[in-house]
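Asks: coordinates only, sequence not included:
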């Protein structure tokens, strides 16, 4: 009796996924509404900055470009932090290799 309901749900999910992938600002949509949609669609690494923008930013006057710029700045900060952590690991590995090299030379 409700066999078609599952198909309708699947079709609706597919339509929503397609809409999400092609998210664009509609003609009648104001910047505030679009910026809020943008902030709700960010991946987990941006959730904190998106929340801060929603709480402390004035989305009524903030342009989409400004929102994107702030997200990019956050992304750069994450990248810089990750790069410095990787350098620490490489340095540690380098030091570890030198120590092992010295040990093997001393054992000869």
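Replies: Done, it's in. Note that this is a predicted model, so its numbers are computed, not measured.

Asks: only C-alpha atoms for contact and neighbour calcs from this point on.
Replies: Noted.

Asks: what about the longest helix in the chain?
Replies: When the chain is parsed with DSSP state H, its longest helix is helix 64-106.

Asks: can you tell me the helix or strand for residue 7?
Replies: Per DSSP states H and E, residue 7 falls inside helix 3-21.

Asks: how far away is residue 82 from residue 76?
Replies: Using C-alpha to C-alpha, to the nearest Å, residue 82 is found at 10 Å from residue 76.

Asks: that older thread, so which elements touch the longest helix of the chain?
Replies: helix 31-40, helix 47-56 (3 or more C-alpha pairs under 8 Å, 6 or more residues apart in numbering; DSSP states H and E).

Asks: what's the neighbour count on residue 41?
Replies: 14 (other C-alpha atoms under 10 Å).

Asks: actually residue 67, not the one I wrote
Replies: Applying other C-alpha under 10 Å, I find that residue 67 has 19 neighbouring residues.

Asks: check it against this one:
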């Protein structure tokens, strides 16, 4: 009876496409073992995946024209995948990676952040907030003041 209950819970939690591959299993343990083998992977596979993620993290850099939020999202996605594979990812490592891989238009901002903050106590959220403020300022400066915008529109007409 317990086995039947557990099988029922498993069937409710498993996607239909995956369920088709385990319907032949007679016990909850059989289902569990099959799923574990298919999706958890062996130690060698995990190590290989972690190596690929490390490489991806190493070569990661902000793309020209990429927004701060987009770059943080890409970086944190890789870092979280690495954590899920057993890598110990300190905030400092992620912060330093982001700072050294920003595009050159952020050089003065990065220098300012490194000089005025203790990176060992800074959080990723604080870094992101600081970079977002600078990004907004750069967007504001590149689009000009309100008077300049009115003049540009008037000249275009």
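Replies: Ah, there it is. The shown structure was predicted, so the numbers you read here are calculated from the model rather than taken from an experiment.

Asks: would you pull the TM-score for this pair?
Replies: Overall, the chain-to-chain superposition scores 0.59 on the TM-score scale (TM-score structural alignment, normalised by the length of the first structure); 83 aligned residues with a C-alpha RMSD of 3.1 Å.

Asks: output the helices and strands packed on helix 64-106 of the first structure as JSON lines; include the columns mean neighbour count and distance to residue 18 of the first structure.
Replies: Formatted as JSON lines, these follow (neighbours: other C-alpha atoms under 10 Å; distance: least, C-alpha to C-alpha, whole Å):
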{"stretch": "helix 31-40", "mean neighbour count": "17", "distance to residue 18 of the first structure": "15"}
{"stretch": "helix 47-56", "mean neighbour count": "14", "distance to residue 18 of the first structure": "22"}
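
Asks: what does the helix or strand harbouring residue 76 of the second structure rub up against?
Replies: In this assignment (DSSP H and E), residue 76 of the second structure forms part of helix 68-84. Here helix 68-84 of the second structure makes contact (C-alpha atoms under 8 Å, 6 or more residues apart in numbering) with 50, 53-54, 56-57, 60, 62-63, 88-89, 94, 98, 128, 131-132, 135.

Asks: ok, back up a step: what's the angle between the longest helix of the first structure and helix 47-56?
Replies: Calculated by axes from the mean of the first three to the mean of the last three C-alpha atoms, to 10 degrees, helix 64-106 of the first structure forms an angle of 150 degrees with helix 47-56.

Asks: just give me how far helix 64-106 of the first structure sits from the chain centre.
Replies: Distance of helix 64-106 of the first structure from its chain centroid, counting by C-alpha atoms, centre = their mean, to the nearest Å, is 19 Å.

Asks: what number of residues lie near whichever residue in the second structure pairs up with residue 44 of the first structure?
Replies: Applying TM-score structural alignment, one finds that residue 44 of the first structure aligns to residue 104 in the second structure. Residue 104 of the second structure: 12 surrounding residues under other C-alpha under 10 Å.

Asks: residue 24 of the first structure now?
Replies: 12.

Asks: ok, the one 4 residues further on next?
Replies: Close neighbours of residue 28 of the first structure, defined as other C-alpha under 10 Å, add up to 6.

Asks: what's the matching residue for it over in the second structure?
Replies: Aligned partner of residue 28 of the first structure by TM-score structural alignment: residue 88.

Asks: and the closest residue in space to that match that isn't next to it in sequence, how many neighbours?
Replies: The shortest distance from residue 88 of the second structure to any non-neighbouring residue, by C-alpha to C-alpha, 6 or more residues apart in numbering, is to residue 82 (7.8 Å). Residue 82 of the second structure: 20 surrounding residues under other C-alpha under 10 Å.
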